[in-house]
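[1] Okay, predicted coordinates and the sequence, questions at the end:
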Amino acid sequence: MQHLVIMPFLLPLLAGVLLILPPIQNSITRQRIFAVGSSMLVLVVSSGLLKEVMSQGTQLYALGNWSAPYGIVLVADPLAALLVLLTSILALASILYACAGEDETGMYYHTLILLLVAGVNGAFLTGDLFNLFVCFEILLIASYALLIHGGGKHKTQASLHYVILNLVGSSIFLFALGILYGMLGTLNTADMAIKLQTLDSDETTLVKIAGLLLLIVFGLKSAMLPLHFWLPRTYAAASAPVAAMFAIMTKVGIYSIFRVHTVIFGDFAGDLANIAQFWLWPIAVLTLIAGAIGALASQNLKMLTANMILISVGTLLTGAALGREDASGASFYYLLHTTLVSAAMFLIADLIAKQRGKAADRFVAARLMKQRDLLAGLYFVAAIAMVGMPPLSGFIGKALLLQSAHTGAEMGWVWSSILFAGLASIIALSRAGTTLFWRTTGNTADTDGNPVHITQLMAIVFLLSLSPLLVLFAGPITSMTHEAAAVLHNPELSVRALLPVLGE
């Protein structure tokens, strides 16, 4: 069990490499079996890690037995373990869906998905900023290739913008890391939190600049306004299982904002305490508004789903802007919900597009879908969950966030922006459903349409079924999310996990 912490990173990395070697690489059937088996194994290991963390506390893994802050350290606290499990769930669903034929449109799909999983899990588990940068690059390289998987003009154009923006973000990240290492002599998260308390006033300006540069980098990754313009086109251009997997990508940026600006630049950072809060409030509200307007203006279901992700980013940033333990716990519950449901909606949009002929998923009249009732049922469940209506998990997530606003000013900003975005979501998704399923140009189904493959249905049902489960087990799940927030906001727990000697 001592190596359990590194397994969610190591297993998909090794499985991805083995997939490109014969005899597995020579047969698409063997690739699918191996990829599904590997993703299920990662899911089991991630579940075991979460159980271990919740029962035994934060788990520390020092590679090569080099003690922090001098070596590479992985830290599995409740937040990291929850998000690793979430990533593993998405990976299994994306691989299952692609087994219906999407993985044959290009080379190395399963390898790239598993490498992406390794990068994302590494980002959640790493205990220092330099290895966070390394994991960012692993997941980004895999995402570049996945975005153009299958080819096409729109994918190439979207990938060009995506690559350029992320290269700029990586450059800014390196500048920020250079400044921080030059001023503090370390990039270990806990060690930085300690050394910030002893900085001279002359040194705080440069460190503050570096901290705000990190906010820009993570804002680009999470697609917060005004760095959000890449997301709708990029996600809409990606193939369905890739877009579903990309639902976790913005959450890596959100996680990094919570981690860095709570543990390092949190309440106990002296003159540098809460340097991001001044910016997070307007950014969160404006991101919500931008996402709502984008949703209302969307012309197809994939673009609408991408803008719904923007709304979720703004909602999560609202929790970060509040900067309190209860708000963070509510945000983490909502993060689990929105990632799963958004991924399911991307998959549903693809099935709808394949059964509407040339109209695809655009909001125009088209011939009757071959399996309209099945797709309408899946869409209805996903739409109810996305807008946050009872009895599904979106309602609980938003209710917890609204409850975390305490003062009158906070309630005014939080309630008005979240409820406005929710109203816009209801209007946009209602219009979309009405057009897609009721506005038909004939009564005869297109017999040449693509029927839903069993693995596609399994992937969607698997993701959607987790929303009612989040409701049925809301008690223990909210306990886990609030425990994750408690560890994050308690400097003693955050520091002691990495530096047991210095933290005492």
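    All right, it came through fine. Numbering: from 1, shown residues only.
[2] only C-alpha atoms for contact and neighbour calcs from this point on.
    OK.
[3] Dead centre of the protein: give me the residue that sits there.
    For the chain, the residue nearest the mean C-alpha position is Ile248 (2.3 Å; Cα atoms, centre = their mean).
[4] then this one, side by side with the first:
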Amino acid sequence: MLQHLPVLPLLIPLLGGILLLLPPLADDRNRQRIMGTVLALLQLIVAVYLLWTVHQHGSRVYAMGDWQPPFGILLVADRLATLLLVLTAILLLCVQLFSSAGEDEKGKFFHPLLMFQTLGIQGAFLTGDLFNLFVFFEVLLIASYALLIHGGGAQKTLANVHYVSLNLAGSALFLFALGIMYGTFGTLNMADMQQKAAQIHSDDMRLASVGAMLLLVVFGLKSAMMPLHFWMPRAYAVAPAPVAALFAIMTKVGIYSLWRVHSGIFGDNAGELANIAQPWLWPLAWLTVVIGIIATLASQTLRELTANLVIISVGSLLLMVALNTPEATASGLYYLVHSTLATALMFLVAGLIVEQRGKAEDRFVQARPLAQPVLLGALFFMAALALIGMPPVSGFIGKALMLKAALAGNQAAWVWPPILLASLAALVMLSRSGGTLFWRARGDHPDDTRAHPAQLAAVILLAIIFPVMVVFAGWITDFAQLAAAEMQQGMVLNLPGGDDA
């Protein structure tokens, strides 16, 4: 059974999603909720166990159907992939709990779509092949199209049109890039490509460069890198709260792909193609943070503000990708985990606020008082501290690690100003929004709507993780450093021991 462990994170959401579409689960909302929660817990247990196994015994490589690399479908569970599997599983569990309070009643296929969305995300993290990365991208995108429009409405429809149009264009570019890569490398296996990158014939060098830059555009679109970020703020701001919380990790799939491709395949050992994206990544990362700061200061709702803070986190991570040192990658991994959980928490808190403020929803205007101002205020304060990066929560550690990595890489002048200015902008806007949402109340009779216990369980579970990340910061940092070192060395090409398939 253990040799099949790497494929379980894909089988659980795949089979679970299919079961949720079939009777008797499809006809009973409560059964769907129970089954969805059980599947999410199982996914988390498997992900944690796989992470521990990889940490103790090294990367595990799984060849589907026993087709040996570089020809078959290869799954690679290393430290980087398993860390993000655990992160995804945590988000899925919290989203499953939160949506079980009533959000899932607005659409018939909500729980199966969550499973298929998770399947795409997990597959993107586990795949060792560029073509299968494209396939899993399409799986997660198709599910996200339906989840974004869940519940209906003109704003969701408009945002979905933009979202679908841009991502379809990105998928077309991805296919063009894959054709070029296969024509020049003769393979799409990432480990095989990394070995062959330095041996590309001079006649194919320009074509390979075009393919590499096309992949930069594709992953830039997926990660919301400037100027390809315009689809993201509106889509995230109008999505249902649990959907937006799960979407918090989707931009990180783009960052992960940049690490795998441009720090792995086209890394330091790629000959003439080495670090081909670096001259472009620096200004684009810097501009992404700047645009995020400007959009943050102009935000009119809490969900819009949170979406723009996602852009800032993407820009900060792009700076670490551009720096391209083991220290930068390790600090980026720590910050990636923290920022994903922080934005997911704020999206869920915004969902609770929307339910209790009536027609004003989460707009920064005067409205009736909240039914649970103390509880929601405490949760908002925790999420705000995490997003700003202030002690004692883990965001402070993540940003300090990134600043230290920039100093060690002699790039402090490029990295420190945008990160520090972004923290200042987040502090200003979250202080302003908190004052408006919790203090500028009109009237003495709040609505009777109160947070459901399942919603509170999801939000509190996320909030607890931040002090846990502080307590175990040393272990997480060490793990991230090992993951960064593995990524610099590249994926394993041969099956270990020949018996893992």
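    That came through, no problem. Since the structure is predicted, the reported quantities are computational estimates derived from the model, not experimental observations.
[5] still on that earlier bit, pull the number of nearby residues for the closest residue to the residue nearest to the centre of structure 1 other than its chain neighbours.
    In this structure, Ile248 of structure 1 finds its nearest non-sequential neighbour in Thr339, 6.2 Å apart by Cα to Cα, 6 or more residues apart in numbering. Thr339 of structure 1 is flanked by 25 other residues according to other Cα atoms under 10 Å.
[6] before we move on, the earlier item: could you pull up the contacting residues of the residue nearest to the centre of structure 1?
    Contacts of Ile248 of structure 1 were listed using Cα atoms under 8 Å, 6 or more residues apart in numbering, and they are 87, 90, 339.
[7] What of Val164 of structure 2?
    Contacts of Val164 of structure 2 (Cα under 8 Å, 6+ apart): Tyr145.
[8] Where does Ala445 of structure 1 sit: helix, strand or coil?
    Three-state call for Ala445 of structure 1 (DSSP: H, G, I helix; E, B strand; the rest coil): coil.
[9] Check the burial of it by counting its neighbours.
    Residues within reach of Ala445 of structure 1, counting by other Cα under 10 Å, total 16.
[10] That one against Met369, yeah?
    Yes - using Cα atoms under 8 Å, Ala445 of structure 1 makes contact with Met369 at a distance of 5.4 Å.
[11] Overlap in contacts, those two.
    Both Ala445 of structure 1 and Met369 lack any common contact, where contact means Cα under 8 Å, 6+ apart.
[12] quick one on the thing from earlier: conserved subset of the contacts of Ile248 of structure 1 in structure 2?
    Conservation of the contacts of Ile248 of structure 1 in structure 2, assessed by both residues aligned by TM-score structural alignment, their matches' Cα atoms under 8 Å: retained contacts are 87, 339.
[13] Let me know the closest of the contacts of Ile248 of structure 1 to Thr318 of structure 1.
    Set against Thr318 of structure 1, the nearest of the contacts of Ile248 of structure 1 by Cα to Cα is Thr339 (16.6 Å).
[14] can you tell me what part of structure 2 stretch 418-432 of structure 1 aligns to?
    Alignment note (TM-score structural alignment): stretch 418-432 of structure 1 is matched to residues 419-433 of structure 2.
[15] ok so, going back, is it true that the residue nearest to Ile248 of structure 1 touches Ala247?
    Yes - counting by Cα under 8 Å, Thr339 of structure 1 does reach Ala247; the two are 5.6 Å apart.
[16] returning to what we had before: average offset of the match of stretch 418-432 of structure 1 relative to structure 1?
    On superposition with structure 1, the mean distance recorded for stretch 419-433 of structure 2 (mean Cα distance after the TM-score superposition for structure 1) is 0.5 Å.
[17] which residues touch that stretch?
    Against stretch 419-433 of structure 2 from outside (Cα under 8 Å, 6+ apart): 289-290, 293, 296-297, 302, 305, 309, 312, 316, 364, 384, 387-389, 399.
[18] For the stretch 301-450 of structure 2, which segments count as strands?
    Per DSSP state E, counting those that start in this stretch, the stretch 301-450 of structure 2 carries no strands over any range.
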